[in-house]
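Student: this is the structure alone, sequence omitted:
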């Protein structure tokens, strides 16, 4: 695992984001963001040490103004690791879901990721080159990125964007002092499922978020795409099937999760 001095984690108050905050070394200074100021404060108290301050900024990253505030804070913090973890999605047919929910998914999973990455990477690379170190970028995608997912269409499409964006960035930045990783977790023990509309909060074989985060930190600098967990390797199966067949099979499976 590479060592980083200052990290920004979006969506840090729960799930995989909280896992990253816990799994980074104790001397890595943290800038944590999420929408719940109270939870951020409690998390900062838990993680802070006398020699490791933890800064927080409450922000709704579906809003342009919040992104601007976070960029300014991250530049002042002089981060060398950016973890784009915040994400949202809504289970159900696109035409049945609220327009606001579908647009918020794109704003958070795509627009905020591009905005933060584009605004913060140049400074990260410049500081890394000056110090003779390497910076790091993790974009949290999903195993849903590998195929169209009916009844989770916008979420899966947004995560496909994240995957392709990270892979392309890794190639563009080859030779620069920065490592790029697309993390593709499958079912994980987080609050994402209930928020997205799944009828059950528990999934058989769901991964521990700290294990997912630990695996991603170990993979950063060694590979470009990391599919978390052996069970999640099944997500690659649609890649060997005709696309129409894979979409139909996934759609039939997803109907079981849609609340009636």
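Tutor: Perfect, thanks for sending it. Predicted, not measured: the structure shown is a model, and the values here were computed from it.

Student: when you work out contacts or count neighbours from here on, use the C-alpha atoms and nothing else.
Tutor: OK.

Student: could you check how far the closest residue to residue 43 other than its chain neighbours is from residue 33?
Tutor: The shortest distance from residue 43 to any non-neighbouring residue, by C-alpha to C-alpha, 6 or more residues apart in numbering, is to residue 13 (6.9 Å). According to C-alpha to C-alpha, to the nearest Å, residue 13 and residue 33 sit 8 Å apart.

Student: give the residues shared as contacts by these two.
Tutor: residue 40 (C-alpha atoms under 8 Å, 6 or more residues apart in numbering).

Student: may I see the buried residues of stretch 182-194?
Tutor: 182-190, 192-193 (16 or more other C-alpha atoms under 10 Å).

Student: tell me the one among these nearest to residue 55.
Tutor: For these, the residue nearest residue 55 by C-alpha to C-alpha is residue 190; the value is 23.2 Å.

Student: list the contacts for that closest one?
Tutor: With C-alpha under 8 Å, 6+ apart, residue 190 has these contacts: 14-16, 209.

Student: among these, who's most crowded?
Tutor: For the contacts of residue 190, the largest number of neighbours (other C-alpha atoms under 10 Å) sits with residue 16, at 26 neighbours.

Student: one more to weigh against that first structure:
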């Protein structure tokens, strides 16, 4: 897929998978709108990318997308910049680790808002213009956690199941419109995600952000709504089809326990 001179909005782009999307899309000649809470890291990434790729424009928007109404505010800032979004990468997300009963209602509400609410909101705000132009890309970052319940990260897994279902439905609705929709399902990846949970788990077989983004960009040229990154993750994600639900819950809980 040709990204040259297109404009990509990437949420959660101050590190990890979002940062890697920015790096790889910049290499392909895309202009960027980088969004995250950490403005200092975004500014550093912008400076690095514009030095390496002087032909692109990189805008930085600092925003907390876990706050209700943040999608509308972000859309307004993009409009003020005069940017038309061709590629939307809904990457921002958070996961709480531990038993649900020990988590606060406020933290889980913020998790649902970020992982689901704002993702849907941003898609709703930028997709119609793509449809009018009959050209665009929407990549929603789900997870292999989307394929089965995840005791120990109950709300996180449920939010990613929502993202997967929403994105696959959107893929079907957008067929024949010139818009490419993809649900990206990474497994455990070497990012700050695990640092933020304050726990060590899923330490074996982690992929790099580069491997995940390589998989996503390669999948855009194929006619599939979903891609799972990594053969091991493909096998694990497909296990739900043949594993009894009760056994699957026990295995999933064991995998997510802290080391």
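Tutor: Great, that's in hand. Since this is a predicted model, take the numbers as computed values, not measurements.

Student: re the thing from before, make CSV out of the buried residues of stretch 182-194 of the first structure and add secondary structure and distance to residue 234 of the first structure.
Tutor: What follows is those, written out as CSV (DSSP: H, G, I helix; E, B strand; the rest coil; distance: C-alpha to C-alpha, whole Å):
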residue, secondary structure, distance to residue 234 of the first structure
182, strand, 17
183, strand, 15
184, strand, 12
185, strand, 12
186, coil, 9
187, coil, 12
188, strand, 15
189, coil, 18
190, coil, 20
192, helix, 20
193, helix, 19
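
Student: residue 11 of the second structure against residue 92, yeah?
Tutor: Yes - counting by C-alpha atoms under 8 Å, residue 11 of the second structure touches residue 92, with 5.1 Å between them.

Student: which residues in the second structure does stretch 88-95 of the first structure match up with?
Tutor: Using TM-score structural alignment, stretch 88-95 of the first structure lines up with residues 94-101 of the second structure.

Student: ok, and what's touching the matching stretch?
Tutor: Outside stretch 94-101 of the second structure, the residues that touch it by C-alpha under 8 Å, 6+ apart are 103, 108, 111, 114-115, 151-156, 193, 197, 199.

Student: ok, the residues you listed vs residue 45 of the second structure, which is closest?
Tutor: Residue 45 of the second structure lies nearest to residue 193 out of those, by C-alpha to C-alpha, at 18.7 Å.

Student: tell me how far that closest one lies from residue 132 of the second structure.
Tutor: In terms of C-alpha to C-alpha, residue 193 of the second structure sits 36 Å off from residue 132 of the second structure.

Student: re the thing from before, can you list residues touching both of residue 11 and residue 92 of the second structure?
Tutor: With C-alpha under 8 Å, 6+ apart, residue 11 of the second structure and residue 92 have common neighbours 18, 36.

Student: please enumerate the helices of the stretch 101-250 of the first structure.
Tutor: 112-131, 153-172, 192-196, 209-219, 243-254 (DSSP state H, counting those that start in this stretch).

Student: for residue 21 of the first structure, find the nearest of the ones you listed.
Tutor: helix 209-219 (8.8 Å).

Student: that closest one vs the second structure, average distance?
Tutor: Mean deviation of helix 209-219 of the first structure relative to the second structure after superposition (mean C-alpha distance after the TM-score superposition for the first structure): 1.0 Å.

Student: which elements pack onto that helix?
Tutor: Judged by 3 or more C-alpha pairs under 8 Å, 6 or more residues apart in numbering; DSSP states H and E, helix 209-219 of the first structure is in contact with helix 15-23, strand 178-185, strand 225-228.

Student: try 10 Å
Tutor: helix 15-23, strand 135-140, strand 178-185, strand 225-228 (3 or more C-alpha pairs under 10 Å, 6 or more residues apart in numbering; DSSP states H and E).

Student: any idea how far residue 156 of the second structure lies from residue 194 of the second structure?
Tutor: Taken as C-alpha to C-alpha, the span from residue 156 of the second structure to residue 194 of the second structure is 13 Å.

Student: can you tell me the closest non-neighbouring residue to residue 228 of the first structure?
Tutor: Distance criterion C-alpha to C-alpha, 6+ apart; nearest residue to residue 228 of the first structure, sequence neighbours excluded, is residue 185 at 4.7 Å.

Student: and the gap between the one you found and residue 5 of the first structure?
Tutor: Applying C-alpha to C-alpha to residue 185 of the first structure and residue 5 of the first structure gives a distance of 25 Å.

Student: check residue 58 of the first structure too.
Tutor: On the measure of C-alpha to C-alpha, residue 58 of the first structure and residue 5 of the first structure end up 22 Å apart.

Student: the two: who's more crowded?
Tutor: residue 58 (18 against 15).

Student: please pull up the equivalent of that one in the second structure.
Tutor: Taking TM-score structural alignment, the alignment pairs residue 58 of the first structure with residue 62 from the second structure.

Student: hmm, that match is touching residue 10, no?
Tutor: No - applying C-alpha atoms under 10 Å, one finds residue 62 of the second structure not in contact with residue 10, separated by 11.9 Å.
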